[in-house]
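Asker: Here's a sequence, model it:
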Amino acid sequence: MTQTATDMRALAPVGRRSIVNPATGAVIDAVPEQGPDAVDTAVASALAAFEGGVWPAMVRSERAGLLLRIADAIDADSERLYTLEALNNGRPITETRAQLSRVPEWFRYNAGLLASQRQSVLPGDGPYLTYQQRLPLGVCGIITPFNHPLLILARSLSAALANGNTVVVKPSELTPLTTLALLDIMSGAGLPDGVVNVVTGGRDAGIRLTQHPDVAKITLTGGTEAGRAAALATAARFARVTAELGGKTPVLVFDDVDPVAAAEGAAFAAFVAAGQSCVAGSRFLVQRANYDAFVTALAARARDIRIGDPTQPDTQMGPLISARQRDKVRGLIETGIAEGARLAAGGRQPDLPEPLRAGFFLQPTVLADATMEMTVAREEIFGPVAVVIPFDDEDDAVRMANDNRYGLGAGVWTTDIGRAHRVAARIVAGMVWINDHHRLEPSLPWGGVKESGVGKDAGSESFDDFSWIKTIVTRTASEPVDWYGGREQGRLN
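Answerer: Coordinates of the predicted model:
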């Protein structure tokens, strides 16, 4: 059945995990710590719903209508979801509201693709009618991260459901609460039993889901090593995989822009979600004529960001997800300084009142005068740290931007329209923003190259990848076929 939050608490737990508010360190809930056995149960439920249930056989207009009802139900419960996610992952409520208010758009977009989907009729020689059908894959596994748990789930889940698949979701063990809330919403909107199943477990559960022989596709957002393991596991049984992984996003700032305006605009790239985003602008490559002014302005903006309780509307930056992540980021900042970077802003824990003093906060940090050889310029930090590096000319900037193992996103700040498109074309990344950052729509394919992953989330590319194509060839001629009796058709293939 489609598990509600209550149902999930009885599904083969091997223990219980406390869910912590990262702003205070306080426990706000507890969920089952589920392992491989729970994954097997969930996959069996999804497989039974696929093979014998009404969902894959439902006519497309009815299935699209249900996705639209789910979107409306999410809208109706949006305030609860905003607050719950801000409590669970520490992202400021203003950011959370701006992001989660768009979640229903993904269900509506994929419902629209389903309703407007056409089957192809293919050209060919001779008396034949050849056409294609798109069919659901079966059971799909979706593994989501802690930083944008509901939005990232909605991107893949809506496409998987639109195509008639059933789903097993493994949310981050740190942020499962809005996923469980979404299950209740979908069940209330009329989603049939067994279509969506959730396992609230950690690494062992995720590994079992990627390796399960009855899972036809895995969509994973997470670290590069987790993506590599998922790709190997799915390749062994020729299952599909979409993996959106790490990033070290370059933001190129040319000398034809106002350095202060560019710094104030591009600060969003570095510090949104406390820098806990795969496309966070973590490498600012700035042309030398603008360099000093840009660093000064970015540092000033970083110092002015209001840090505090993420549930308060005037908070601009919340905590990191855990003490472990905060300490990792602080260690990388110290490594950067030891390797020669200059601390222009931040780098410390802010002085906050109780109960925030026990939270996992870190000041927005600017490391200036860095070089491409430094650890902070090459490794993903996943925290509120902007590394600023000077460059000489356009070729220098592009070379530096591409000198990394990742290729997820990039930004270009320039008023020269020719340069903007020229540079964007040369950067090796799945998405490039010009004079902006982190803009996305349900119609925009999302995904990277190199070690940033494979495949696309969102867009018609994602929708299509949750189905397989069957080609049907029909002979329309009236005369009989008798190849060996002298009525050969003049061609074999």
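
Asker: contacts, neighbours, all on C-alpha from now
Answerer: OK.

Asker: List the buried residues of the helix or strand hosting Y82.
Answerer: Y82 belongs to helix 78-89 when assigned by DSSP states H and E. Under the neighbour-count criterion of 16 or more other C-alpha atoms under 10 Å, helix 78-89 has 78, 81-89 buried.

Asker: Stretch 176-192 now?
Answerer: Of the residues in stretch 176-192, those buried (16+ other C-alpha under 10 Å) are 176-187, 189, 191-192.

Asker: Ignoring the adjacent residues along the chain, who's closest to V199?
Answerer: K170 (5.2 Å; C-alpha to C-alpha, 6 or more residues apart in numbering).

Asker: Run a quick neighbour tally on that neighbour.
Answerer: 26 (other C-alpha atoms under 10 Å).

Asker: list the contacts for the most centrally placed residue in the chain?
Answerer: Residue closest to the mean C-alpha point of the chain, counted by C-alpha atoms, centre = their mean, is I152 at 4.5 Å. With contact set as C-alpha atoms under 8 Å, 6 or more residues apart in numbering, I152 has these partners: 144-145, 221.

Asker: List the residues that contact F254.
Answerer: Here F254 is in contact with 286-287, 290, 412-414 (C-alpha under 8 Å, 6+ apart).

Asker: rewinding a little: between helix 78-89 and the helix or strand hosting the residue nearest to the centre of the chain, find me the angle.
Answerer: If you go by DSSP H and E, I152 is part of helix 149-162. On the basis of axes from the mean of the first three to the mean of the last three C-alpha atoms, to 10 degrees, helix 149-162 is oriented at 120 degrees to helix 78-89.

Asker: Tell me which helix or strand comes right after helix 149-162.
Answerer: Helix 149-162 is succeeded, C-terminally, by strand 166-170 (DSSP H and E).

Asker: to compare against the first, here's another:
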Amino acid sequence: MTSTLTLKSGTSWTDAWQRCLAVAPEAFRDDRVLNLWNADWQVDGRPLPATSPVDGTPIAGPPRLEGVTARQAVRASLDQHRAWRHISLEERRARVAATLDALSLHRELLALLLVWEIGKPWRLAQADVDRAIDGVRWYVDGIEPMIAGRTPLDGPVSNIASWNYPMSVLVHAMLVQTLAGNAVIAKTPTDGGVACLTLACALAAREGLPVTLVSGSGGELSQALVRAPEIGCVSFVGGRDTGAAVATAVADLGKRHVLEQEGLNTWGIWNYTDWDALASLIPKLFDYGKQRCTAYPRFVVQRELFDAFLAAYLPAVRTLRVGHPLAVQGRDDPWPDLDFGPLINAAKAKELRDQVTVAIDRGAIPLHRGSTAQARFLPGQDTSAYVQPVTLLNPPPSSPLHHAEPFGPVDTIVLVDTEAELLAAMNASNGALVATLSTDDQATFHRLAPQIRAFKIGHGKPRSRGDRDELFGGFGASWRGAFVGGELLVRAVTQGPAGERLPGNFPEYQLMPT
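Answerer: This is a model prediction of the structure:
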């Protein structure tokens, strides 16, 4: 299958980079991106080498700053914040709307950068860009009642986010935060997305938005981006280890915070018969190789339904399309329609393959392992970052796959005999963001769902993050600080009446979702 594939015309990294140089020459110079602070693009930092997970092509790496320079950037952002918070809401809306227009104009370039930098298939890359644009427009159109009686924070909002959704999570948050009257600071994710974020921030800065974008290691920059007294709020999306350190810091300082962290999201099957409906959902659950916070890597299945579950699950998982996101039969063919491409890098792919090997060595039963024979690869391309779908039965407690989120295309199945076992297995990690219970009986769902330790629970359907009409948060170690979604996203980054208590997971209390 590989012999007839070629790179889609006009989509090489060189093509994308030349377009960046033409669109935003102030932010891209020769073979490197710049940092944005003090309202100017700075030739500072130490550019790190980087390669694309797609096929190992060398791409632009992050220009990593030292902590001293990051502190200067934070102080400069405070000056921007003090000026911006007095800009009228009408003017802020106009500038954010103009930024959205600019992002829309360069939508395809932003999506192409996501393909090369983080390995997103074209369909999902476009969706990431579109969700950012459409989501922020919703706030632009309806911000007045959300902001009524509220004021910006005393300092800028610091954003530290994972690499998997640069536009629909990070840029979306930054633009809503500026709309609410705050200057914003963002750290580019270490693992990818620097060019996409640089282009987005260049378009925002042209419209006069008070945006700061810096690169660097978390350890080096945390003193500035988390602990600096100038910071008014910390917004973090990432793993539990780093998140725990951030949570400790913001709690010690009494700083406003929104900390979204990983959790083992589970899908329970109990007294269920609609197997066609489940089978239709399985391929979509593998979007982007399950590299997202609301992925479902664990199925908890009633033992007596296991044969029916497999009859629905296995044919569906065998339909998954994996490969190079830009490989086509002819140079002018349509974009390839894939479920996922590579993982974020070769090191993560090796780690996941090793975890699968360890789990099997310790007793897990392999039910499915995808074949590279059906993958869409260019002749001779580097495939070290690719992992084919894997399904394991009963990962042993000694395996990381038993209790931790794999963040890759690996499903695990646990069999249970009682409702108590079902709930225990679905609550294997200390809190999750989403869960689903497939059961035919409404009464059973309503009885069991409140006992599942996930923030959003679907009845026979997946739940998503969402940012508009409903809350989003988590339980246990999957979330700390203010909940978000719709008006609460604005409330999380503004000040209300004296004594206001934001809904969220805080040390002193916890609001249960309804």
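
Asker: Can you tell me which of the contacts of I152 of structure 1 lies closest to I321 of structure 1?
Answerer: I321 of structure 1 has its nearest neighbour among the contacts of I152 of structure 1 in P145, at 11.1 Å by C-alpha to C-alpha.

Asker: What is the three-state secondary structure of that closest one?
Answerer: coil (DSSP: H, G, I helix; E, B strand; the rest coil).

Asker: Check the gap between the counterpart of K456 of structure 1 in structure 2 and F236 of structure 2 for me.
Answerer: If you follow K456 of structure 1 across to structure 2 using TM-score structural alignment, you land on F483. Applying C-alpha to C-alpha, to the nearest Å, the value for F483 of structure 2 to F236 of structure 2 is 12 Å.

Asker: Overlap of the contact sets of these two?
Answerer: Common contacts of F483 of structure 2 and F236 (C-alpha under 8 Å, 6+ apart): V258.

Asker: residue contacts, R369 of structure 2?
Answerer: Applying C-alpha under 8 Å, 6+ apart, we find R369 of structure 2 in contact with 388-391.

Asker: The residue located most distally from the centre of structure 2: what's it in contact with?
Answerer: Going by C-alpha atoms, centre = their mean, the residue of structure 2 most distant from its centre is E304, 35.8 Å out. Going by C-alpha under 8 Å, 6+ apart, E304 of structure 2 touches D417.

Asker: What does it correspond to in structure 1?
Answerer: Under TM-score structural alignment, E304 of structure 2 pairs with A289 in structure 1.

Asker: and the longest helix along structure 2 with helix 107-118, angle?
Answerer: If you go by DSSP state H, structure 2 has its longest helix at helix 122-147. Angle between the axes of helix 122-147 of structure 2 and helix 107-118 is 110 degrees (criterion: the same axes, to 10 degrees).

Asker: So which elements touch helix 122-147 of structure 2?
Answerer: Here helix 122-147 of structure 2 touches helix 89-105, helix 107-118, helix 172-179, helix 487-492, going by 3 or more C-alpha pairs under 8 Å, 6 or more residues apart in numbering; DSSP states H and E.

Asker: Report the distance from it to the chain centre.
Answerer: Taking C-alpha atoms, centre = their mean, to the nearest Å, one finds helix 122-147 of structure 2 lying 15 Å from the centre of the chain it belongs to.

Asker: now, which of the contacts of F254 of structure 1 sits nearest G453 of structure 1?
Answerer: Distance to G453 of structure 1, by C-alpha to C-alpha, is smallest for V412 among the contacts of F254 of structure 1, at 21.8 Å.

Asker: Could you tell me how many residues sit around the aligned residue in structure 2 for V168 of structure 1?
Answerer: In structure 2, the residue matched to V168 of structure 1 (TM-score structural alignment) is I185. The local packing of I185 of structure 2 (other C-alpha under 10 Å) involves 27 other residues.

Asker: what do you get for K461 of structure 2?
Answerer: K461 of structure 2 has 15 neighbours, counted by other C-alpha under 10 Å.

Asker: Return the residue of structure 1 aligned against it.
Answerer: Aligned partner of K461 of structure 2 by TM-score structural alignment: D436.
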